[in-house]
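Asker: fold the following, please.
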Amino acid sequence: MDTEKVETVNDVDLVEYQEKEFLAAEPDLTAEEKKLEKRLVLKADILIVGMTALVFLVNQWDRGNIGNARVMGLQKDLNISNAQFYDAVSLYYVGYVLCIIPANLSIRFFKAHRQIGGCVIIFATLSCCMAAAKNAAAILALRILFGFASTFLQALTLYTSLWYKRNELAIRSGVFYSAATIAGGFSGLMAYAIQKNLDGALGHAAWQWLFIIQGCAGIFVGISSWLLLPPPPDQIKDLKHWIFSKAELEVAIKRLKTYNKAGAGFDKRQMLVAFKDPKLYCCSFMNAGVALGLASISAFLPSFIQQFDFSPTRTQLFSIIPYACAFVTLLVVNIASDRTNIKGPFMMLCFSFSIAGYIILMVVNNVKVKIFGTCLITMGIFPCVTLLGAWTSINVGGFTKRAMTWGVAEVVGQCFAIMASHIYTDPPRYLKGHSICLAFQILGFFSALFMWFHMRHLNGKKEEEAANHQAAGTVHPMSHQSLEEAYDYHPDFRYIL
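Answerer: Model (predicted):
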């Protein structure tokens, strides 16, 4: 692209400039449309954020309940060795990695409500099937299938970017991903209640009841998602929907055009463009640290806490505390990042929390201080998940380029999540696992720092080019293009730092 070419402004240029396909500013809404926008956002928050929060809650339940089940006797009852258990944890991510990029690109093809609802029904059914497993082989097979199904939830990041503006994403992502922290804490509380009251009921062990109850809840949420969630606004046929009026959907499409091109879909040219962008590699390095920490917390938190010499029931109770801390931090950080329109510094702050937490777990022996260190890790890791997804989505132009950037980052992240299941093999202090996680938290911190400086530099160059064109009375040659043509290199596009 020839960014130095100069075009002189004439009457035709001015008309085209006013009708260019990418609107860098807020959508031009009338007073009536602004009222409609408030109703639209309120309805979207209730329906989309509410349903998505439930989806994340049941996914985190079913994804992490193998850690609780281990404490409840799964490993002993099925004669599963430590190595086989670690394989069961890691095979989830094998299935995940294989499908992640197609899952990001398919949201336009399958329609959001079908893809999200369908995959929830499938993985929740597989969770129920875990209760019937009789040996390690069955557990291993079900875990890899569970990973395949769960992958398709990752398109939620792209889906929400089609309903919300750039300065609205982090708050919404924080709200629905906070459900994951609630799930982690509530899963511990539920496991405690099941262990105490249902162990042996109807001939089933406590860990079997855990899979059955959480799986059935997931099936209900999956069916609800299929029936209730709307497609992206530009894919709703005839602009008719049971909760949104036609006028509200017209406003939604106007909002969508400030960052997307209506009807945009797969474009193979953007795949190569994505790999030429340094942001893809920065996001991948950051996600390596995030996914490694998240996977270790999801699968091994009960095991960490049990090493503090707690009984199984007290272990389940104490596992609630780190998730409660993460829940509060997740909401505070995401709300603050959207209100200030800042992402990078908050990412670095959260990485700093998790770095401090891993150091504490490695060097301190006091149980109370170790619990504090564990809380610091969850307070850092969980906000990073939503911040990174939002920071990536709002700074990559072009539907396919955005999908590829986030998809590759997720592939890299989940490869490191596989590693998480094989590094925590040296109880009781788990020094090897903690030190590896620490190293990748540090890598994530410096990747965020580099990406922040890189995008700040690009914003400065665009400001300088805009000033030069204004002084010369010219229009940038790429000004009339959409983000599907110019990507985030568009002269009016500004990166959110």
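
Asker: please count neighbours and contacts with C-alpha atoms only from this point.
Answerer: Noted.

Asker: for the nearest residue in space to residue 152 that is not next to it in sequence, what are its contacts?
Answerer: Ranked by Cα to Cα, 6 or more residues apart in numbering and with sequence neighbours excluded, the top spatial neighbour of residue 152 is residue 103, at 4.8 Å. Taking Cα atoms under 8 Å, 6 or more residues apart in numbering, we find residue 103 in contact with 151-155.

Asker: and the spatially closest residue to residue 256 that is not a sequence neighbour, what does it touch?
Answerer: Closest residue in space to residue 256, ignoring its immediate chain neighbours: residue 162 at 5.8 Å, by Cα to Cα, 6+ apart. Applying Cα under 8 Å, 6+ apart, one finds that residue 162 lies in contact with 232-233, 256, 260.

Asker: and residue 365, how far from residue 430?
Answerer: Residue 365 is 12 Å from residue 430, where distance means Cα to Cα, to the nearest Å.

Asker: can you check residue 412 too?
Answerer: On the measure of Cα to Cα, residue 412 and residue 430 end up 24 Å apart.

Asker: who has more neighbours, the two?
Answerer: Neighbours per residue (other Cα atoms under 10 Å) separate residue 412 from residue 430, with residue 412 holding more: 21 against 16.

Asker: name the helices or strands packed onto the helix or strand hosting that one?
Answerer: For residue 412, the element it lies in under DSSP states H and E is helix 399-423. In terms of contacts (3 or more Cα pairs under 8 Å, 6 or more residues apart in numbering; DSSP states H and E), helix 399-423 is packed against helix 82-105, helix 269-275, helix 278-306, helix 367-394, helix 431-472.

Asker: this one as well, want them side by side:
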Amino acid sequence: MGVASEHNNIDLIGGSSRPSDDDGPAPPLNVDEAALIRKIDIRVMPMLFAIYFVAFLDRVNISNALTMSMPDDLNLYGDRENVALLIFYIPYIIFEIPSNIVMKKLKPHIWLSGCIIAFGIVMLGQAFVKSYSGLIATRFFLGLAECGIFPGSFYLISFWYKRAEAQKRFTMYWSSVIFAGAFGGLLASAIAKMDGMRGLENWRWIFLLEGIASILVGIAALFFCADFPQQASWLSEDEKAAVIAKTRNYEEDDIPVTKSDLFECSKDIKMYLGAFMYFCIVIPIYAFSYFAPTIIKAMGYGTIQTQLHSVPPFAAAIGLCILTAYLSDRWGIRYPFILLGDLLIIIGLALMLTMHGTEHFSAEYLGVCFITMGAFSSGAIIVCWVLMNMHGHKERSIGSGFVIGIGNAGGIVAVFCFTKDDAPLYKHGYWILMGVTLAGIVITALYGLVVARERRRQLRAEDKANSEKVLSL
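Answerer: Coordinates of the predicted model:
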């Protein structure tokens, strides 16, 4: 009873519905685990970080461009800005599961590099659009090109690390998003001074330069992006066996995903709770990724000062993500850190709703920082928690695409949180974020309870099997 109770507490706050990774087979004796982890970290993480850094930078750089002359140049009146942000998510959501299946067939280094090169080419096209319809077309193809990068990368990472190692690596990858938000503001403040250079408006230079960077990263990824452990030519056979043993991923990588696999996954309640848990955190993430410059500009800043003041909230978010990742892996828990992030969002929203005017600037700006810190830190832990409760190529290819696809539908809500007719106080948007954050707290609690219930059932089954084994002896 004492052992079961201990397991239940662990699972309720962030464990798995399956046995711990530490229960798995020991790695081969002639493999140095610490050296192997360092080798994997060097070969797997930096390239994935670079890929998503430029992808997310290119996705949200429109938020910086909208504070320049882009709305006037492209006649973006009314809700046209919001619709331009929305159109990205239609192909991005629809094709995430198919993209994971294709990546498994083609190998990650081919698929991910192709996605980011295509993304960069479309971004170059966006630099030269002349109308609203041209912007809509490029945003659609950007969503199509990027649909495979985020879920595909998380899918890939989950095969390289066991649960006790995963949060730090997921957070490292997730931090590329936050670095992109911070760096985007710095870069935009410099590019803002390029207005008129070679006959191009400054906002066009944002898309042009970042599109070129994406293509270069894509070419590098073709040579340096890692594949799945079974396909890694840079590992010895013993090292491959060690990775597969500790992560408990014994499926052959050439087993196809079938309709029955989709049906089996569709019956798992954890899949739906995980998707809606992620959905609720994605809304504040994207709302502030897209509109932080707009919100800060409404405080009375000019273009360059707006870009510079959009950097500190993301810098603070990076610090909190690193701290929570370290503590989460060290203590083996997830749930309390998700709640910590939700609490920061609620405090930040309360400040934004009640503090206005120059005399309350510091409090209002602190609210922006709290919301950004809470949203990004919770998001990293949610994705890790959900994906590490999935096992094997089939479940993770379907599950990661489903959870991240449904979750990213929150981006559709996010792009309409802050509209021109609600400026400059944006109370409507803040109340939307407050509502989804509170809903996220409830869904997170339900997910934890379901995981704990499954773990209790599994422990009872294991105890019964052990008792029968003893009796048979």
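
Asker: TM-score for this pair?
Answerer: Overlay of the two chains. TM-score (TM-score structural alignment, normalised by the length of the second structure): 0.90; 446 aligned residues with a Cα RMSD of 2.0 Å.

Asker: on that earlier part again, same check for the contacts of residue 162 of the first structure, but in the second structure.
Answerer: With both residues aligned by TM-score structural alignment, their matches' Cα atoms under 8 Å, the contacts of the contacts of residue 162 of the first structure that the second structure also has are 232-233, 256.

Asker: what do we get in the first structure for residue 201 of the second structure?
Answerer: Under the alignment (TM-score structural alignment), residue 201 of the second structure pairs with residue 205 in the first structure.

Asker: for that match, what are its contacts?
Answerer: Counting by Cα under 8 Å, 6+ apart, residue 205 of the first structure makes contact with 198-199.

Asker: and it, how far is that from residue 159 of the first structure?
Answerer: 39 Å.

Asker: cool, residue 379 of the first structure as well?
Answerer: Taking Cα to Cα, one finds residue 379 of the first structure at 26 Å from residue 159 of the first structure.

Asker: which of those two has more neighbours?
Answerer: Taking neighbours as other Cα under 10 Å, residue 379 of the first structure and residue 159 compare with residue 379 leading, 27 against 20.

Asker: show residues contacting stretch 105-112 of the second structure.
Answerer: Applying Cα under 8 Å, 6+ apart, the external contacts of stretch 105-112 of the second structure come out as 102-103, 148-149, 152, 156, 218, 221-228, 254.

Asker: so what corresponds to residue 445 of the first structure in the second structure?
Answerer: By TM-score structural alignment, residue 445 of the first structure lines up with residue 441.

Asker: do residue 432 of the first structure as well
Answerer: With TM-score structural alignment as the criterion, residue 432 of the first structure pairs with residue 428.

Asker: could you pull out the helices in the stretch 151-300 of the second structure for me?
Answerer: 163-191, 202-224, 237-247, 259-266, 269-297 (DSSP state H, counting those that start in this stretch).

Asker: make JSON lines out of the ones you listed and add mean neighbour count and distance to residue 320 of the second structure.
Answerer: JSON lines is the format used below for the helices of the stretch 151-300 of the second structure (neighbours: other Cα atoms under 10 Å; distance: least, Cα to Cα, whole Å):
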{"stretch": "helix 163-191", "mean neighbour count": "23", "distance to residue 320 of the second structure": "10"}
{"stretch": "helix 202-224", "mean neighbour count": "21", "distance to residue 320 of the second structure": "27"}
{"stretch": "helix 237-247", "mean neighbour count": "19", "distance to residue 320 of the second structure": "27"}
{"stretch": "helix 259-266", "mean neighbour count": "12", "distance to residue 320 of the second structure": "33"}
{"stretch": "helix 269-297", "mean neighbour count": "25", "distance to residue 320 of the second structure": "15"}
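
Asker: of all those, which one comes closest to residue 74 of the second structure?
Answerer: Judged by Cα to Cα, the one of the helices of the stretch 151-300 of the second structure that comes nearest to residue 74 of the second structure is helix 202-224, at 11.3 Å.

Asker: mean deviation of the closest one from the first structure?
Answerer: Superposing on the first structure places helix 202-224 of the second structure at an average distance of 1.0 Å from its equivalents, by mean Cα distance after the TM-score superposition for the first structure.

Asker: residues contacting that helix, please?
Answerer: Contact partners of helix 202-224 of the second structure, identified using Cα under 8 Å, 6+ apart, comprise 43, 47, 50-51, 54-55, 57-58, 61, 64-65, 68-70, 109-110, 112-124, 126-128, 188, 191-196.

Asker: and stretch 437-445 of the second structure, by the same measure?
Answerer: 273-274, 276-277, 280-281, 335, 339, 342, 345-346.

Asker: that one vs the first structure, mean deviation?
Answerer: Mean deviation for stretch 437-445 of the second structure: 1.0 Å (mean Cα distance after the TM-score superposition for the first structure).

Asker: coming back round to it: closest to residue 417 of the first structure out of the contacts of residue 162 of the first structure?
Answerer: For the contacts of residue 162 of the first structure, the minimum distance to residue 417 of the first structure (Cα to Cα) is 30.4 Å, reached by residue 232.

Asker: and the closest one, what's its match in the second structure?
Answerer: Superposed on the second structure with TM-score structural alignment, residue 232 of the first structure falls opposite residue 228.

Asker: follow-up on the earlier one: how do the contacts of residue 103 of the first structure look in the second structure, which are kept?
Answerer: The contacts of residue 103 of the first structure retained in the second structure, by both residues aligned by TM-score structural alignment, their matches' Cα under 8 Å: 151-152, 155.

Asker: what are the buried residues along stretch 53-60 of the second structure?
Answerer: With burial defined by 16 or more other Cα atoms under 10 Å, the residues of stretch 53-60 of the second structure counted as buried are 53-60.

Asker: how about stretch 31-39 of the second structure?
Answerer: Under the neighbour-count criterion of 16+ other Cα under 10 Å, stretch 31-39 of the second structure has residue 36 buried.

Asker: check stretch 96-105 of the first structure too.
Answerer: For stretch 96-105 of the first structure, the neighbour count (16+ other Cα under 10 Å) marks 96-97, 99-101, 103-105 as buried.

Asker: in the first structure, which residues correspond to stretch 156-171 of the second structure?
Answerer: Mapping stretch 156-171 of the second structure onto the first structure (TM-score structural alignment) gives residues 159-174.
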